[in-house]
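A.B. asks: Model the following, please.
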Amino acid sequence: MSHGKLLSTFYLFETPIQDACKAAGLVRPGGRAGTGRGTVSAHRFRHTVGTQLAERGAKLHTIMKVLGHTSVSMALVYAQISDQEVLRDYKAVLGPGATIAGPAADELRNGSLPDAAVDWLTTNFFKTELELGRCLRLPAEGPCECDLYLTCAKFVTTPEYAPRLRARREVEQTLALDAAQRGWEREVERHRCTSDRIDKLLADLGQPAHPEE
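C.D. replies: Here you go, the predicted structure:
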């Protein structure tokens, strides 16, 4: 503050950085009256911090917090999927020879996913995670309103989700039993259908329905 007014970022950062650049000889030729422009800017420092955070294994949420981003895709510009957990998950779904299951699995195995879709997923993969797997639906396809692990052609899952799949299977079977005791046949059918679908996903992943198996 100066005399009750906020000092501008230009005064606080850009001006002294430009002065330092000129003193150090880090100046591009040209500019008004023959004065050159410094090769370093406040934005360049900001970009360096974001890149160093990513390269040293910082979480995407950490990068977002430090840089003040509200969009994950903005943080991924710096990270370039440098976050090791995101990179591991990405390879587990989209990498060669990945063990996957779900309606989208064949499309991924056959390499028939359009380049534009792969580009979007590369940048936004952090946002595709669901309770039991990943949704590969693109923004242009509109909102999704289906039961993701039953009918959605964009759903895919990996062995890492096996514990969640088993837990959801147990919940569905408990609900089916409760519905049967109440005489709610349609509910019994619905919950058993979900349980059977999860059984199929686990089988496709080569995972047992029960962890002790």
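A.B. asks: Please make it C-alpha for all contacts and neighbour counts, starting now.
C.D. replies: Noted.
A.B. asks: what's the one helix or strand His191 maps to packed up against?
C.D. replies: For His191, the host element (DSSP states H and E) is helix 185-204. Packing contacts for helix 185-204, counted by 3 or more Cα pairs under 8 Å, 6 or more residues apart in numbering; DSSP states H and E, involve helix 162-182.
A.B. asks: Can you list the buried residues in the helix it packs on?
C.D. replies: Within helix 162-182, the residues scored as buried using 16 or more other Cα atoms under 10 Å are Ala162, Pro163, Leu165, Arg166, Arg168, Arg169, Glu172, Gln173, Leu175, Ala176, Leu177, Ala179.
A.B. asks: Which of those residues sits closest to Asp204?
C.D. replies: Ala162 (11.0 Å; Cα to Cα).
A.B. asks: ok, that closest one touching Ala203?
C.D. replies: No: if you go by Cα atoms under 8 Å, Ala162 and Ala203 don't touch, sitting 10.2 Å apart.
A.B. asks: if I look at those two, which residues touch both of them?
C.D. replies: Counting by Cα atoms under 8 Å, 6 or more residues apart in numbering, no residue touches both Ala162 and Ala203.
A.B. asks: next up, for comparison:
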Amino acid sequence: MAAAAQLPDELDRLMIQILARTGMRRGELLGLRINAVVQIGTGYWLRTPVGKLHTDRYIPLDPALKTLIDTWIAHRPSWQASDLLLLERGRPIPPTRVDKAVQKAATAAGIGHVHPHQLRHTLATQAINRGMSLEAIAALLGHADLSMTMVYARIGDRTVADQYFQVTNKIEALYQATEPAIPVLPAEAAGPAMTALHAEVDKRLLGNGYCRRPVELDCRYETICETCPMFFTTHHHRPTLIAQRNDACAKGQTRRAEIYTHLLEDLDHATA
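C.D. replies: Coordinates of the predicted model:
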């Protein structure tokens, strides 16, 4: 984050880093508590406050961002009584303070007006164009249903994306250049903590890989695509469906096994 990293104010730099690397809403940022960083196994997650879903959610925490948060807490004056993470002179930060910080970085980068929510949109768009599933993006952003996340899938269409990225490429100037390029999502950047976390997570067999959800966290999206009326499969995918069904049976996941059994039966009827 070249322009943001050069801002003289530590609070400005931290707010922009959190917004850009987690995709959280401005209100969620301001509601973060001093104990927001949660250790699960040997990895770290950022617990966001109650939002539109009326439940806390956990965002994988990039090691570099954790270091920034730890440094901020270490410099926190002992006389501050509030448990909010982000304070200025001991007082809660107003939303306009976040807006001004983002605009400072935008001005330094030589671009026009940028609102904090645009950093959220940019992260989501980058994620879907790099292959992150809609379900994972919905969980990351705290979307109540996939219809909200589908907006980014539509943006993924090249006829729309060509025009969209004329804008988002400028926004990316806020967090490009001087630091090493990140080939995947910031939350998945390589590091000792994340590497150890990946070794401990519960793996769920999927068509193109595994779910890396920690066993301590519940998943609301089990087989969500396979139960969608828009889901379509072919005989080409039969080996994967069989493997998924067998995996579900081995784990005693009756409902999941029934879903894949039903899909296989539909394929048999279609090819009979």
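A.B. asks: Any idea what the TM-score is?
C.D. replies: Once superposed, the chains reach a TM-score of 0.35 (TM-score structural alignment, normalised by the length of structure 1), with 101 aligned residues with a Cα RMSD of 4.1 Å.
A.B. asks: picking up where we left off before, the inter-axis angle of the helix holding His191 of structure 1 versus helix 162-182?
C.D. replies: Counting by axes from the mean of the first three to the mean of the last three Cα atoms, to 10 degrees, helix 185-204 of structure 1 lies at 160 degrees to helix 162-182.
A.B. asks: and helix 185-204 of structure 1, which residues are buried?
C.D. replies: Quick answer for helix 185-204 of structure 1 (16+ other Cα under 10 Å): 187-188, 191-202, 204.
A.B. asks: on that earlier part again, output the buried residues of helix 162-182 of structure 1 in JSON lines; the columns should cover distance to His43 of structure 1.
C.D. replies: Shown next, in JSON lines, are the buried residues of helix 162-182 of structure 1 (distance: Cα to Cα, whole Å):
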{"residue": "Ala162", "distance to His43 of structure 1": "43"}
{"residue": "Pro163", "distance to His43 of structure 1": "44"}
{"residue": "Leu165", "distance to His43 of structure 1": "45"}
{"residue": "Arg166", "distance to His43 of structure 1": "48"}
{"residue": "Arg168", "distance to His43 of structure 1": "47"}
{"residue": "Arg169", "distance to His43 of structure 1": "50"}
{"residue": "Glu172", "distance to His43 of structure 1": "52"}
{"residue": "Gln173", "distance to His43 of structure 1": "55"}
{"residue": "Leu175", "distance to His43 of structure 1": "55"}
{"residue": "Ala176", "distance to His43 of structure 1": "57"}
{"residue": "Leu177", "distance to His43 of structure 1": "60"}
{"residue": "Ala179", "distance to His43 of structure 1": "60"}
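A.B. asks: out of those, who's nearest Val93 of structure 1?
C.D. replies: Distances from Val93 of structure 1 to the buried residues of helix 162-182 of structure 1, taken as Cα to Cα, are shortest for Ala162 (14.2 Å).
A.B. asks: Roughly how far does the closest one sit from Cys135 of structure 1?
C.D. replies: Distance of Ala162 of structure 1 to Cys135 of structure 1, computed by Cα to Cα, to the nearest Å: 16 Å.
A.B. asks: what does His191 of structure 1 give?
C.D. replies: Distance, His191 of structure 1 to Cys135 of structure 1, using Cα to Cα: 22 Å.
A.B. asks: Likewise for Ala167 of structure 1?
C.D. replies: Using Cα to Cα, Ala167 of structure 1 is found at 20 Å from Cys135 of structure 1.
A.B. asks: One more: Asn124 of structure 1?
C.D. replies: For Asn124 of structure 1, the distance to Cys135 of structure 1 equals 11 Å [Cα to Cα].
A.B. asks: For structure 1, which segments are assigned as helices?
C.D. replies: In structure 1, the helices defined using DSSP state H lie at 9, 15-24, 42-55, 60-67, 72-79, 84-94, 105-109, 115-124, 162-182, 185-204.
A.B. asks: angle of the third one against helix 15-24?
C.D. replies: When you say that, I think you mean helix 42-55 of structure 1. With the same axes, to 10 degrees defining the directions, helix 42-55 of structure 1 sits at 90 degrees from helix 15-24.
A.B. asks: Repeat that for the last one.
C.D. replies: Note on geometry: by the same axes, to 10 degrees, helix 185-204 of structure 1 and helix 15-24 are set 10 degrees apart in direction.
A.B. asks: What of the longest one?
C.D. replies: Comparing the axes of helix 162-182 of structure 1 and helix 15-24 via the same axes, to 10 degrees yields an angle of 160 degrees.
A.B. asks: and helix 162-182 of structure 1, what does it pack onto?
C.D. replies: With contacts defined as 3+ Cα pairs under 8 Å, 6+ apart, helix 162-182 of structure 1 has these neighbours: helix 185-204.
A.B. asks: sorry, back to before: among the buried residues of helix 185-204 of structure 1, which one sits closest to Ala75 of structure 1?
C.D. replies: Nearest to Ala75 of structure 1 out of the buried residues of helix 185-204 of structure 1 is Leu201 (Cα to Cα; 32.6 Å).
A.B. asks: What about Ala106 of structure 2, how many residues nearby?
C.D. replies: 23 (other Cα atoms under 10 Å).
A.B. asks: Verify the stated contact: it with Ala5.
C.D. replies: No: using Cα under 8 Å, Ala106 of structure 2 makes no contact with Ala5, being 11.8 Å away.
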